[in-house]
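1. this is the structure alone, sequence omitted:
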């Protein structure tokens, strides 16, 4: 069995994520390749596509949302993602057990104690009446029906238990950090098509196999735990064992088994990796349980200080080398260690290109020590 060094895994990830070189594929094709694009904050998805696609413009993704070719909704790991409409129809039912577990966590059940989950979903869908409501209005109406309970948490539980699509303006380019405009519609109404159903255990297993193939095409080679961490599903080892004949096996730097598509090519580990600026919650950082192929354990604590936070980062030679932020038109770079003159010049060039995309005006640096101790 071939052993892959860390650098080989890094270059494979960079290549499959379109981070070794920008692609000429369409935004829809890139979203399909990545399976789903993290979209906790609407603007971050636009930056993620800008980092991967030649000459990408905001209007291209906005048009896909308005035409309902791309859907924003809760998906992988119960968080907000963008997915191609047909992918969402097929993936959301497969991933529903993951979202259901989240809906059954204490954060939700403490608030809905004594309420039947199925009845709550039916009530929420009844309030939507096959149409669209602002999420805060759905929350208000649920709170009216259940005095003493937090309507926002009830609305969140409904959204986890049944597929609701976010309105086009919800996912469109706009103010950073603005979540107040979220509107929800039953997904089948929004898409004009029913959600896919897995009528048998065999059909569910076949859907899981297809998801694993899609994952490996975008994130492989990877281990079983990596796939599970990415999608939230468990017990995939049996499914992968059933796919042995169509997969190639490797050994990772730590000796654990990695799998990949049999026909997937690996780039030369010595391929140069350009500087890239990635948005918060970028797919490339969240696609594995073991993230050392893109970020060291030492640096990870500065990028992911809590479970609900993944800061925007920049890559130098394929690895996270620092974070960045945007405030009042200033793009502030915070390197974790000194940069050589060549890397610093490349970083500033890429940062200035991003400023043109987001509408900023100034690139500056923060003191790494001060940033890490704050």
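-> Noted; the coordinates are in hand. Computed from a prediction, not measured in an experiment: that's the story for all the values here.
2. contacts and neighbour counts: CA atoms only from here.
-> Noted.
3. starting at the chain centroid, how far to whichever strand or helix holds residue 95?
-> Here residue 95 is covered by helix 85-103, with elements defined by DSSP states H and E. Offset of helix 85-103 from its chain centre (Cα atoms, centre = their mean, to the nearest Å): 14 Å.
4. in it, what's buried?
-> For helix 85-103, a neighbour-count test (16 or more other Cα atoms under 10 Å) marks 85-100, 102-103 as buried.
5. what packs against that helix?
-> Judged by 3 or more Cα pairs under 8 Å, 6 or more residues apart in numbering; DSSP states H and E, helix 85-103 is in contact with strand 70-74, helix 151-161, helix 201-219.
6. residue 325 against residue 332, yeah?
-> Yes. The pair residue 325 / residue 332 is scored as a contact, 5.3 Å apart, by Cα atoms under 8 Å.
7. thinking again about what came up before, most tightly surrounded among the helices and strands packed on helix 85-103?
-> strand 70-74 (a mean of 28; mean count of other Cα atoms under 10 Å).
8. if we look at it, which residues are touching it?
-> 28, 39, 64-65, 79-85, 88, 99, 159-160, 163-167, 171 (Cα atoms under 8 Å, 6 or more residues apart in numbering).
9. among the residues you listed, which ones are in strands?
-> 80, 81, 82, 83, 84, 164, 165, 166 (DSSP state E).
10. hey, where'd the strands end up in this protein?
-> Along the chain, counting by DSSP E, strands occupy 37-38, 70-74, 80-84, 133-134, 164-166, 183-186, 247-251, 257-261, 276-278, 313-316, 319-327, 330-335, 362-365.
11. how far away is the residue in the chain sticking out farthest from the centre from residue 66?
-> Using Cα atoms, centre = their mean, the residue of the chain lying farthest from its centre is residue 147. It sits 35.1 Å away. Separation of residue 147 from residue 66 (Cα to Cα, to the nearest Å) stands at 36 Å.
12. go on, residue 1?
-> Remark: distance between residue 1 and residue 66 (Cα to Cα) = 48 Å.
13. what's the answer for residue 37, then?
-> 17 Å.
14. higher neighbour count, those two?
-> Each of residue 37 and residue 66 has its neighbours counted (other Cα atoms under 10 Å); residue 37 has more, 27 against 15.
15. check it against this one:
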């Protein structure tokens, strides 16, 4: 069994994640594909993740891919998280990870509707709600916002107290329709850093809507692409990222003929059958990645690139804040001052060459942001430290 060291794993990040200068992608589609998917929980993350990977990227480039050419599509999938997927990956997600989310979410909606006394038959209520939304949008191919849908459909204009201080309403129905692939978060009606999409029928958004893959085939395709991006990884890494069952993960590893390798600190890992050969070192590189960037969130076991910095860079729920990278390792984070200038906060001693490279990335990002400050609901402890 071949040993893949931590150093080689870090070299793979530099060579495959399109964040090292000289190895960046030519456009948004290619950058997304090399990462399998992009996190889209916060709308700004998509733009900043792509900026880190595409030289000369403009916000119009991202809007074109998302809303004009629609080569990249937002989809609720793994771990009930919103991602941006290459369009051709949608059938795999619809048949596997998204279907799993939709099933779980549907059961919760049904239970909450009955518990709140809105209806005696929660299944019938949800079916009627979904049908009402789809029927209304059939006459509005450009889509409608959640507020417009709630105002137009009395059936979904409800608010339910789920727990103390927590309510849900029409948005849950739209989320379920999104998980099943019937609706898509279409054109954004707000600034690029904020999100208020027009919910649109998938058939109106895409010129051709392919059928979902069978669950086993879908999971295999997701795992194959994950291994191409993040391999080697452990079963626990894949299980966490996929949000499925251990049985589904093990079956997918078999279906893609994954090869077992030894890892320096995490036991047994897996790579694709054509990815066993050693990957050589790469030149040191610097990068500034946003909140929830896919490189930071790709593994469950992160010590080989995080070291001991996990508690400082992740919140209590496991959400990653901004990160500053040098030579394949996370060495700090970044924030903006009141004028929007990007500042790097180092958590460990970094050589002068690394500090200078990170300062260059900070200047590049500051120029691109043009004084616009990016807020987040997932600041890490290091980001919240007083200046």
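-> Received the coordinates, thanks. The structure displayed is predicted, hence computed values, not measured ones.
16. re earlier: nearest to residue 115 of structure 1, of the helices and strands packed on helix 85-103 of structure 1?
-> helix 151-161 (10.2 Å; Cα to Cα).
17. neighbouring contacts of stretch 2-18 of structure 2?
-> Residues outside stretch 2-18 of structure 2 that contact it (Cα under 8 Å, 6+ apart): 20, 23-25, 31, 34-35, 53-54, 229-230, 232, 261-265, 276, 278-282, 285, 295, 304-305, 327-329.
18. please redo it, this time with the cut-off set to 6 Å
-> By Cα atoms under 6 Å, 6 or more residues apart in numbering, the list of residues contacting stretch 2-18 of structure 2 from outside reads 20, 24, 25, 53, 261, 262, 263, 264, 281, 282, 304, 328.
19. go on, stretch 358-371 of structure 1?
-> By Cα under 6 Å, 6+ apart, the residues outside stretch 358-371 of structure 1 that reach it are 329, 330, 331, 332, 333, 334, 335, 336.
20. can you tell me what the first one aligns to in structure 2?
-> Same thing as residue 329 of structure 1. Under the alignment (TM-score structural alignment), residue 329 of structure 1 pairs with residue 340 in structure 2.
21. same thing with residue 213 of structure 1?
-> Residue correspondence to structure 2 (TM-score structural alignment): residue 213 of structure 1 is matched to residue 224.
22. which residue sits closest to that match in space, ignoring its chain neighbours?
-> residue 256 (6.2 Å; Cα to Cα, 6 or more residues apart in numbering).
23. now swap in residue 280 of structure 1 and tell me
-> residue 312 (4.0 Å).
24. coming back round to it: state the number of residues packed around the residue nearest to residue 224 of structure 2.
-> Neighbours of residue 256 of structure 2 under the rule other Cα under 10 Å: 18.
25. same check, this time on residue 20 of structure 1
-> As a burial measure, residue 20 of structure 1 scores 22 neighbours (other Cα under 10 Å).
26. tell me the contacts of it?
-> Contacts for residue 20 of structure 1 (Cα under 6 Å, 6+ apart) come out as 14, 273.
27. what's the separation between it and residue 223 of structure 1?
-> Going from residue 20 of structure 1 to residue 223 of structure 1 by Cα to Cα gives 22 Å.
28. likewise for residue 365 of structure 1?
-> Using Cα to Cα, we find residue 365 of structure 1 at a distance of 37 Å from residue 223 of structure 1.
29. quick one: which of those two has more around it?
-> Taking neighbours as other Cα under 10 Å, residue 365 of structure 1 and residue 223 compare with residue 223 leading, 23 against 13.
30. wait, the more buried one touches residue 255, no?
-> No. Judged on Cα atoms under 6 Å, residue 223 of structure 1 makes no contact with residue 255 at a distance of 10.9 Å.
31. residue 75 of structure 2 maps to what in structure 1?
-> Under TM-score structural alignment, residue 75 of structure 2 pairs with residue 73 in structure 1.
32. and the gap between its match and residue 345 of structure 1?
-> 38 Å.
33. one more: residue 357 of structure 1?
-> Residue 357 of structure 1 sits 19 Å away from residue 345 of structure 1 when distances are taken as Cα to Cα.
34. okay, the two: which has more neighbours?
-> Per other Cα under 10 Å, whichever of residue 357 of structure 1 and residue 345 has more neighbours is residue 357, with 16 against 13.
35. ok, that one to residue 57 of structure 1 distance?
-> Relative to residue 57 of structure 1, and taking Cα to Cα, residue 357 of structure 1 is found at 8 Å.
36. what's near enough to touch residue 229 of structure 2?
-> residue 35.
37. swap in 10 Å and give it another go.
-> Residue 229 of structure 2 sits next to 12-13, 16-17, 33-37, 223, 271, 295, 298 when contact means Cα atoms under 10 Å, 6 or more residues apart in numbering.
38. do the same with residue 190 of structure 2
-> 196, 197 are the contacts of residue 190 of structure 2 under Cα under 10 Å, 6+ apart.
39. if we use 7 Å, what do you get?
-> When contacts are counted by Cα atoms under 7 Å, 6 or more residues apart in numbering, residue 190 of structure 2 touches residue 196.
40. stretch 201-208 of structure 2 corresponds to what range in structure 1?
-> The aligned range for stretch 201-208 of structure 2 in structure 1 is 186-193, by TM-score structural alignment.
41. not counting that stretch itself, show me its contacts.
-> Stretch 186-193 of structure 1 has contacts (Cα under 7 Å, 6+ apart) with 68, 130, 163, 164, 165, 194, 195.
42. show me the two of those residues that sit farthest apart.
-> Within these, two members stand farthest from each other by Cα to Cα: 68 and 130, at 16.5 Å.
43. neighbour count winner among these two?
-> residue 68 (18 against 14).
44. which one is residue 155 of structure 2 nearest to, not counting chain neighbours?
-> That would be residue 129: by Cα to Cα, 6+ apart, it lies 6.3 Å from residue 155 of structure 2.
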